[in-house]
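**Student:** Sequence plus the predicted model coming up.
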Amino acid sequence: MFDNLSSKLDKAFHILKGHGKITEVNVAETMKEVRRALLDADVNFKIAKDFTTRVKDKAIGQNVLTTLQPGQLLVKLVKDELTELMGGDAAGMNLSGHPTVILMSGLQGSGKTTFSGKLANFLKTKKGKKPLLVACDVYRPAAINQLHVVGDSIGVEVYSEPENKNPVSIAENAIRHAKSNGFNVVIVDTAGRLAVDEEMMTEIANVHQAIKPQETLFVVDSMTGQDAVNTAKAFNDRLDFDGVILTKLDGDTRGGAALSIKSVVNKPIKFVGTGEKMDAIDVFYPSRMADRILGMGDVVSLVERAQEQFDEEEARKLQKKIAKNEFGFDDFLAQIQQVKKMGSMKDLVGMIPGASKAMQDVEIEDDAFKHIEAIIHSMTPIERSKPSIIDMKRKTRIAKGSGTKIEQVNQLMKQFDQMSKMMKMMQGPGGKQLMKMMGSRMPGMR
């Protein structure tokens, strides 16, 4: 996520580190490189120029040249300005109304239908809502089928009228259906187009006027950069939407849309899509995103994701096993499954401070655990519960059965042994005190 931009900003700050003395001249030189990095990320020229001017003025105004760590202060100023550029604070959802009506808009191919499903799943699992998805794309039968497939995958009902070619009446009928059947959120998926045109704008404006949604969201493909911002402006001029959804942030995103869209349309980014799975949706926090762009990670989001997968009862059982030295490969496998549920490995690594920079030349695949899982599944139940019995003969059989090399089995055994010892140590007084200290410093941890 924003790897290219992060790398270029890091190089810009290296200009300061190369000088024994910080001067107004090399601060200006650093800001020039920052502006170049923003332009390469497809940020509007005026926005990039105004951004670096504000940072430079603040740096000089705060006597950055005379501080003990001027480079760090300048990074902080850039981080603060990035946060403001992307909206400052996280924007909430207006879930008033009986039911709450959410209108989804955007171009064809932006990921609008898929994200409608992700939003329905988010509101169902995280907010305890009973959502209804509504298929209002009257031009593409495949779009209606796609929404039904998405709805089935998350256990959410989809309302559609395949023979009806009037999106306004479909939406109105769907709201009546929702009221009669206890749905408290209605998400209306409208038709997309290959380009902005008057027919499309008039149609969605008519739907908007008829159903008067509490939330009108514009879904944009973040990989399209500045073009996405221009499209957002055209939609906003007609719909006056409430917020932006950025999809495909897990791809090779330059960052132009995320960094420019708030300045252009003055509407907040509310959610981001970070993968193909239905749970790959995050609330957009400008401050956390600024941290990630600057390679500082996002520990708070990482902890929140871990807590979502945290089962207190299972944790207690695991703790007892560790204390009795009964931690086995089945338990190890269960931990891997929990980590996988937290999201893509590349996304998780990006949340660890410094990890993105350290691993920027390493290709992180989502199936990173594939060989480990294959090795464990090739073990017998007794081998998984008592790893100490695995001798060379067993290792040879396990390697053959899992399609791996004996070296990979040995490496896994060594890693497992080291992890077991570390977990055993964490059970002691010192380890428990360390966990207690970590918990007090990380928001949301108990």
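**Tutor:** Looks like it came in fine.
**Student:** make it CA atoms for all contacts and neighbour counts henceforth
**Tutor:** Fine.
**Student:** in this protein, which spans are strands?
**Tutor:** For the chain, the strands defined by DSSP state E cover 100-106, 131-136, 158-159, 185-190, 215-221, 243-247, 269-273, 281-283.
**Student:** Tabulate those in a markdown table, adding columns for distance to Lys400.
**Tutor:** Listed next are the strands of the chain as a markdown table, based on distance: least, Cα to Cα, whole Å:
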| stretch | distance to Lys400 |
| --- | --- |
| strand 100-106 | 51 |
| strand 131-136 | 48 |
| strand 158-159 | 47 |
| strand 185-190 | 50 |
| strand 215-221 | 44 |
| strand 243-247 | 42 |
| strand 269-273 | 39 |
| strand 281-283 | 39 |
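**Student:** this is the comparison structure:
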Amino acid sequence: MLESLTDRLGNALRSLRGQAKLTEENMTESLQEVRKALLAADVHFRVAREFIDRVAKQCEGQAVLKSVTPGQMIVKIIHDELVSLLGEGSTALEDKKPLRVLLLGLQGSGKTTFAGKLALHLRKNGYTPAVIACDVYRPAAIDQLETLARDNDILFYGERDSKNVRKIGRNGWEWAKEQGADAIIFDTAGRLQIDEPLVKEVVDLKKEVQPDESILVADAALGQEAVNVAKTFHEAVGLTGIALSKLDGDTRGGAALSMKAIAQVPIKFLGTGEKVTDLEVFHPDRLAGRILGMGDVVSLVEKAQDTIDEDEAKRMAEKMQRAEFNFEDFLSQMQAVKKMGSLGGLMKMMPGMGNVEVGDKEEKKLKHTEALIQSMTLQERQNPQLLNGSRRARISRGAGLPVKDLNALIKQFQQMKKMMRMMKGPKARKMMKKMQKSGAGMPDMPDLGNMGGMGGLPRM
């Protein structure tokens, strides 16, 4: 997400590294590159100009502390200005029950999928959600929302024989209250472009259901056009927030930086994938950190808390400390991490790992690793020493992969177990403390990061 903008900003600020102090000359040159990076990422020209002016003003006369470099200083200034541009503080939904949420947007922006994501998010926060199908034009729109609701055990209301959106909204609202729902989400129709009938329809529906939140679901790939859409909807309907969808795709990120400044509407949610769990509450400081390659540890921890059982994690940690970790444990950990999202997306949240490329090749290796382990019997997973030649041949056939891939995986696993054993006991702890003080590496340890073979195990 936002890789292009992150890379461009990184290149723009690289020229300041090694400079002894901030001067007007080196600062001006770097800020020109930052401005180009913003414009190339589809940030609105006025937003980019005002942003650079504010950063330049902050840099004027700024003394560089002894503990930081000029590059670090200007990165901090840019980070603070990005947070200000995106909107400081958390932008969560209004905290009340019942909560009525009206979803708006153009056709294809992902409103219906977002309705399901939002319903699950609200349920995690103690609400009983219901979704109301108010899109009576798009073929199968009602069926899509109903399927999402059924698959995720969410209350659903729709009227297939009616075209009166205002009446459907009122009936759905009354029905949801009777069912005990206290978070009602209205999924409206979209158009390929904003037109008078569309605006009138959502205005009438808003008057009927009196929503607490009116959220525009905007496709981040629209770039500057998304900014114009947000501004038009806000002027016509009065938005309370924006949800940026499809941030996992090939988007340049300019919409996220421009919307708050131009439309004066806060961004509240980010859609980061196709799964109903791929939704993040928008935090300006966290996104600013990701854009500048600083990672987002807080969001990473939150994802882990939502998907990984704490007792199970403690049990695994204890097994690793005793060097008793086996393939069954590894498979369990792989599947838990998969629930958190793609490996590439997780790497972007880790400080210093934003530039590490995790493409289809690496993801494919992980799938191959999972296939090989799943082709083993439970006894073989728990006792890898049983894997003789005939068993390995059977496992490779079952996974549809060559035996050499399985051999490489087993070799990596053995090396990892060796490392675990080396780290056991008081002598190892003493050596680790010694290394931490000196900054030295572990002697005679396998370099897990550069191993060949399947590649999945060391990365995990």
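**Tutor:** Noted; the coordinates are in hand. Values in this document were obtained by computation on a predicted structure and should not be read as measured data.
**Student:** Mind checking the TM-score on these two?
**Tutor:** Here the TM-score for the pair of chains, by TM-score structural alignment, normalised by the length of structure 1, is 0.91; 430 aligned residues with a Cα RMSD of 2.3 Å.
**Student:** coming back round to it: of all the strands of structure 1, which one comes closest to Arg54 of structure 1?
**Tutor:** strand 269-273 (22.2 Å; Cα to Cα).
**Student:** and the closest one, how far from structure 2 on average?
**Tutor:** With mean Cα distance after the TM-score superposition for structure 1, strand 269-273 of structure 1 departs from structure 2 by a mean of 0.5 Å once superposed.
**Student:** Compute the number of surrounding residues for the aligned partner of Glu357 of structure 2 in structure 1.
**Tutor:** Structural alignment (TM-score structural alignment) places Glu357 of structure 2 against Met359 in structure 1. Neighbours of Met359 of structure 1 under the rule other Cα atoms under 10 Å: 13.
**Student:** can I get the strands of structure 1 in a markdown table with distance to Lys21 of structure 1 and mean neighbour count?
**Tutor:** Formatted as a markdown table, the strands of structure 1 follow (distance: least, Cα to Cα, whole Å; neighbours: other Cα atoms under 10 Å):
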| stretch | distance to Lys21 of structure 1 | mean neighbour count |
| --- | --- | --- |
| strand 100-106 | 50 | 25 |
| strand 131-136 | 59 | 28 |
| strand 158-159 | 64 | 24 |
| strand 185-190 | 57 | 27 |
| strand 215-221 | 43 | 25 |
| strand 243-247 | 41 | 25 |
| strand 269-273 | 40 | 25 |
| strand 281-283 | 41 | 18 |
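**Student:** So which of those strands is nearest Asp152 of structure 1?
**Tutor:** Of all the strands of structure 1, strand 158-159 sits nearest to Asp152 of structure 1, with 8.3 Å by Cα to Cα.
**Student:** In terms of secondary structure, what does the closest one contact?
**Tutor:** With contacts taken as 3 or more Cα pairs under 8 Å, 6 or more residues apart in numbering; DSSP states H and E, strand 158-159 of structure 1 sits against strand 131-136, helix 141-154.
**Student:** whereabouts in structure 2 does that strand align?
**Tutor:** Under TM-score structural alignment, strand 158-159 of structure 1 corresponds to residues 156-157 of structure 2.
**Student:** related to what we said a few turns ago, quick one: residues contacting the match of Glu357 of structure 2.
**Tutor:** Shown in contact with Met359 of structure 1 (Cα atoms under 8 Å, 6 or more residues apart in numbering): no residues.
**Student:** ok, it to Glu407 of structure 1 distance?
**Tutor:** In this view, Met359 of structure 1 and Glu407 of structure 1 are 23 Å apart by Cα to Cα, to the nearest Å.
**Student:** number of nearby residues for His330 of structure 2?
**Tutor:** Careful, residue 330 of structure 2 is Phe and not His. By other Cα under 10 Å, neighbour count at Phe330 of structure 2 equals 18.
**Student:** Against Leu39 of structure 2, how distant is it?
**Tutor:** Applying Cα to Cα, the value for Phe330 of structure 2 to Leu39 of structure 2 is 44 Å.
**Student:** repeat for Asp296 of structure 2
**Tutor:** For Asp296 of structure 2 relative to Leu39 of structure 2 (Cα to Cα), the value is 24 Å.
**Student:** Look at those two and report which has more neighbours.
**Tutor:** Neighbours were counted for Asp296 of structure 2 and for Leu39 using other Cα under 10 Å; Asp296 has more, 22 against 19.
**Student:** Aligned to that one, what sits in structure 1?
**Tutor:** Aligning on TM-score structural alignment places Asp296 of structure 2 opposite Asp298 in structure 1.
**Student:** cool, and Ile215 of structure 2?
**Tutor:** Here Ile215 of structure 2 is matched to Leu217 in structure 1, going by TM-score structural alignment.
**Student:** what sits against that match?
**Tutor:** Contacts of Leu217 of structure 1 by Cα under 8 Å, 6+ apart are Ile102, Leu103, Met104, Ser105, Phe241, Asp242, Gly243, Val244, Ile245.
**Student:** So which of the strands of structure 1 is nearest Ile398 of structure 1?
**Tutor:** Distance to Ile398 of structure 1, taken as Cα to Cα, is lowest for strand 281-283 among the strands of structure 1, at 37.8 Å.
**Student:** top helix in structure 1 by residue count?
**Tutor:** Using DSSP state H to define each element, structure 1 has its longest helix at helix 406-426.
**Student:** list the buried ones in it?
**Tutor:** Judged by neighbour count (16 or more other Cα atoms under 10 Å), helix 406-426 of structure 1 contains these buried residues: Ile406, Val409, Leu412, Met413, Phe416, Ser420, Met423, Lys424, Met426.
**Student:** Kindly report the same for stretch 76-85 of structure 1.
**Tutor:** Buried residues in stretch 76-85 of structure 1, counted by 16+ other Cα under 10 Å: Leu77, Val78, Lys79, Asp80, Glu81, Leu82, Thr83, Glu84, Leu85.
**Student:** could you show me where the helices are in the stretch 201-350 of structure 2, in order?
**Tutor:** Along the stretch 201-350 of structure 2, the segments classed as helices by DSSP state H, counting those that start in this stretch run 224-236, 254-263, 284-291, 297-307, 310-321, 327-339, 343-348.
**Student:** likewise the stretch 1-150 of structure 2?
**Tutor:** Along the stretch 1-150 of structure 2, counting by DSSP H, counting those that start in this stretch, helices occupy 3-14, 24-40, 45-59, 70-86, 111-124, 141-151.
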